[in-house]
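# what's the 3D shape of this:
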Amino acid sequence: MNTTTDARRTLDAAGTNRISSRGAVAAAVIGNWLEFFDFTVYGFFAVIIGRLFFPSTDPTTSLLLSVATFAAGFITRPLGSVMLGVYADRKGRKAALNLTIMLMAASTGLIALTPTYARIGLAAPLLIVFARLVQGFSQGGEFGAATSTLLEQGGGTRRGFRASWQLATQGGAALMGAGIAAALAAALSKEALESWGWRVPFLLGVLIAPVGIYLRRRLADDTSSAHGHGIERGVLHELFTAHLRPLVLITLTVMGGTVSTYILTFYMPTYAIHTLGLPMSLSMLVGVASGLVMLITCPLFGLVSDRIGSRKRPILFGRGVLVVLLFPAFMLMNRFAQLSVVMSLTALMLVFYSMGSASEFALMCESFPRRVRATGISIAYAVSVCVFGGTAQLVATWLIRVTGSKLAPAGYVAACVAVSLVAVSMLRETANESID
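Model (predicted):
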């Protein structure tokens, strides 16, 4: 009788742990989705924000200033990655995730409520820049804590699938942001959209923050486990002495992925409006298609990496095909500047981008021990995104202006992806290794 009772208790506990792990993963996924929505929705309204907060007689100059402010949100990512990454490794993932979402909600609300340049002058763009800096600080810490949580919850199996939801949530955020932007552009007049309509997504970003905080209450309090590793030399000291090589290689690996995603997902609607001449109501559908492709394909390719027992092979193949596709795709988009052509070619490129990036996040996490994991992947990701991803739209717009070539963005993406392929080839395979 006692044996039967003990067995039942063991089964019940195992079932409870599985449900708890699934709830924790769901909380990390949805919370991360909301954070990325708040951060990236700015990119879909860069053209309007440029006119309202950075007025100029030259539309390209206004756009450059606007996308430069988008890039400003990445400057503070490295600082956030260090401070909040160490906080996550020392105090626990749950504490860090709750802090990041509150910072993101406050800064997003500031963007929503800031008066335009016409009303308060220079204070308007300064407030927008400040809000973007706070958003970047928050996002710098969010990535490491959320991705570590996705990998560590649920045991040693299907790690690639769970970690791939980090990228899938970015696609979901793009889908949500572009979808709302497309709906507003279709439903409102140009005057109404520029007067108040563009503020709606930012206000929604504030309102949905409590949902993320509520969901993250389901995460286990891992403070004790964070302290239990006994970091004698300090997180940063150990990271930069014992794990410097993977840190550098992963930073270069992320470079190819982050430039690709910010050009193909968040810049393409702006490219379609400003360079190809498509109307905003249609151009935003490119962002919708891009986000949908990432949301669907990333978990599938993450699962594939688990099944074949390799993180590196999907990355090398997917990004290799992407490099080959870039120039022909951009040439066709410029030759046939139609919504159906732009959407189809962007979606095709993103399928191979997803293949080449879905398992990247598992590879990142598995390359570091738990005691420095959140800090390591936060720094690698934040530095790469700050230097390359956050400036991708600015560089692409500038290259088009300087070279006069509408194919310039393709060349920039191809160069960054090529460097990342070299870095991936130099990393060790981690799919079958223990994460602790």
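
# drop to CA atoms for contacts and neighbour counts, all remaining ones
Fine.

# so after the top helix by length along the chain, what's the next helix or strand?
Using DSSP state H to define each element, the chain has its longest helix at helix 2-44. Downstream of helix 2-44, the first helix or strand assigned by DSSP states H and E is helix 46-53.

# Next, the buried residues of the helix or strand that comes right after that next one.
For helix 46-53, the following helix or strand on the C-terminal side (DSSP H and E) is helix 59-75. Residues of helix 59-75 classed as buried: 60-75 (neighbour count, 16 or more other Cα atoms under 10 Å).

# So which elements touch helix 59-75?
In terms of contacts (3 or more Cα pairs under 8 Å, 6 or more residues apart in numbering; DSSP states H and E), helix 59-75 is packed against helix 2-44, helix 46-53, helix 123-152, helix 392-403.

# on that earlier part again, which strands or helices does the longest helix of the chain pack on?
With contacts taken as 3+ Cα pairs under 8 Å, 6+ apart, helix 2-44 sits against helix 59-75, helix 93-113, helix 123-152, helix 159-187, helix 200-207, helix 209-216.

# In a markdown table, list the ones you listed along with distance to residue 314.
Formatted as a markdown table, the helices and strands packed on helix 2-44 follow (distance: least, Cα to Cα, whole Å):
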| stretch | distance to residue 314 |
| --- | --- |
| helix 59-75 | 28 |
| helix 93-113 | 29 |
| helix 123-152 | 18 |
| helix 159-187 | 11 |
| helix 200-207 | 34 |
| helix 209-216 | 31 |
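
# Which one of the ones you listed lies nearest to residue 354?
Nearest of the helices and strands packed on helix 2-44 to residue 354, taken as Cα to Cα: helix 159-187 at 8.3 Å.

# now the angle between helix 200-207 and that closest one, please.
130 degrees (axes from the mean of the first three to the mean of the last three Cα atoms, to 10 degrees).

# before we go on, could you also do this sequence so I can check it against the first one:
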Amino acid sequence: MTDATAAVLDVHERPSPALWGLLSLQHLFAMFGATVLVPLLTGLDPSVALATSGLGTLLFILLTKGRNPAYLGSSFAYIAPILAAAALPGPDGQPLGPTGAMLGAFLAGAVYLAVAACIKGFGVGWLLKLLPPVVTGPVIVVIGLGLAPVAVNMAFNEPGTGVYSGQHLLVAAATLGLALLFAIVLRGIFSVVPILLAVLGGYVVAAIVGLVPWGGEAGMAAKLAAAPFVEMPNFAIPFVTYDLPWAQAGAIVLLLVPVALVTIAEHIGDQMVISRVIGRNTLVDPGLHRSLAGDGLATMLAAFLGGPPNTTYGENVGVLAITRIFSIYVIGGAAVLALLLAFLGDFRVALQSIPVPVIGGVAIALFGVIAASGLRTLIEGKVDLGDKRNLLIVSIILVLGIGGAVVHVGAVAQLSGTALAAIVGVVLNAVLPHSREEA
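Model prediction:
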């Protein structure tokens, strides 16, 4: 592991007040682009996502006793299941909308708590056997490639029509080009925010070609002037702002809850990386059971307020590695800044004005990176695809996941392709023999 003495600020060290805000702002920038992109893709409120990201991180810090410098943001793994759940018909025959997915997201967080309790009682070995790289790797590939049509449609087509638009393609291509350029060229702390910078650049291009109108009563200038300085985010609290869709509960659970198996495996991977970076084993102290419980409760809180499920963020682990600043006070400061930002009315107007092709451009890069990270999991896990057993497991997961966006189970229940792939992968890994002798 990395020598902790190399830290500029160790986990329990507090920076000076003047430096504290700047360092926290740095972490906020690292998580901002991806955290806001998820609600923009799923129809949830970006301000709520920022608020639940900040609250979830503070809750995580509390649960891990201030010993784990991880930041929590919106999880990409749940995008496709949320979209599928939002399309389910409600009592009035109309789609439930994204709030319909909150029940499943809440229960997905509960899965974290159950796994955390099992780890506390029985250790982590059983979970690693249940979710080896031969299962998690191809499922992560499925998550990325399964979202590919969403990104391409947003980049190429007129929103809501499905009709090709050269203007939208131009903006998406410019945004994607900037993301690639920034990711390769930028160094230092700027290297962890290429997506945020690409969105800003794409926004400028969109404004130039007329996709962001500024003048007139419906222009951005008028909207910004009319927006209150402080405004409550559009929290969607069960039984208060919407009714929980109990009639579709089974379908929603099948769409979202199995994805928790994949995100739990990602959580373990993130904790291993954080341990190497900060020079102390977070799997032992404060313990994997505590970090999983913190992640799960953060997801449940986000679902209760109408935000996307939370997850530990690799972008912020990158900031830790680059800056050598591990202070939990800096992470907590970033969470407070995210929470405060969610209540700014002008900021919400600006977020909601980001054109769809700008999001589509960065989505092409991000979803591809997700798929590539699945391949990386297979490589780092030394999965031998020359072994027929491994080859069959990976092949079946890929076909089921990519081919079955939504699978109907009975008359009402539905299962996302990702969830189906994860379940089948776990089962195949458990029952298929490793050798002819074992069979």
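
# Fetch the TM-score of the aligned pair.
The TM-score (TM-score structural alignment, normalised by the length of structure 1) is 0.30; 205 aligned residues with a Cα RMSD of 6.9 Å.

# rewinding a little: right, so of the helices and strands packed on helix 2-44 of structure 1, which gets closest to residue 248 of structure 1?
With Cα to Cα, the closest approach to residue 248 of structure 1 among the helices and strands packed on helix 2-44 of structure 1 belongs to helix 123-152: 16.1 Å.

# Run the angle between that closest one and helix 93-113 for me.
Helix 123-152 of structure 1 runs at 150 degrees relative to helix 93-113, counting by the same axes, to 10 degrees.

# what's the helix or strand for residue 281 of structure 1?
Short version, using DSSP H and E: residue 281 of structure 1 is in helix 280-308.

# following that helix, which helix or strand shows up next?
helix 312-335.

# thinking again about what came up before, buried deepest among the helices and strands packed on helix 59-75 of structure 1, which one?
helix 123-152 (a mean of 26; mean count of other Cα atoms under 10 Å).

# ok, the nearest residue to residue 133 of structure 1 once chain neighbours are set aside - contacts?
Take residue 133 of structure 1 and drop its neighbours on the chain: the residue closest to it by Cα to Cα, 6 or more residues apart in numbering is residue 73, 4.7 Å away. Taking Cα atoms under 8 Å, 6 or more residues apart in numbering, we find residue 73 of structure 1 in contact with 129, 132-137, 390.

# Residue 408 of structure 2 in helix, strand or coil?
Secondary structure for residue 408 of structure 2, judged by DSSP: H, G, I helix; E, B strand; the rest coil, is strand.

# Might you report the residue contacts of it?
Going by Cα under 8 Å, 6+ apart, residue 408 of structure 2 touches 414-415.

# Check the gap between it and residue 254 of structure 2 for me.
Look at residue 408 of structure 2 and residue 254 of structure 2: by Cα to Cα, to the nearest Å, they are 10 Å apart.

# okay, and the common contacts of the two?
Taking Cα under 8 Å, 6+ apart as the criterion, residue 408 of structure 2 and residue 254 both touch 414-415.

# so which of the helices and strands packed on helix 2-44 of structure 1 comes closest to residue 36 of structure 1?
Comparing the helices and strands packed on helix 2-44 of structure 1 against residue 36 of structure 1 with Cα to Cα, the closest turns out to be helix 159-187 (5.7 Å).

# Would you pull up how far that closest one lies from the middle of the chain?
Relative to the centre of its chain, helix 159-187 of structure 1 is centred 10 Å away, using Cα atoms, centre = their mean, to the nearest Å.

# Report the buried residues of it.
159-182, 184-185.

# ditto for stretch 240-258 of structure 1
243, 246-247, 249-258.

# Please look at residue 83 of structure 2 and residue 42 and confirm they touch.
Yes: in this structure residue 83 of structure 2 lies within contact range of residue 42 using Cα atoms under 8 Å: 6.0 Å.

# now residue 28 of structure 1: how far from residue 165 of structure 1?
Taking Cα to Cα, one finds residue 28 of structure 1 at 9 Å from residue 165 of structure 1.

# Give the residues shared as contacts by those two.
Taking Cα under 8 Å, 6+ apart as the contact rule, residue 28 of structure 1 and residue 165 both touch residue 150.

# Without its sequence neighbours, what residue ends up closest to residue 251 of structure 2?
Leaving aside its chain neighbours, residue 251 of structure 2 sits nearest to residue 413 (3.9 Å; criterion: Cα to Cα, 6+ apart).
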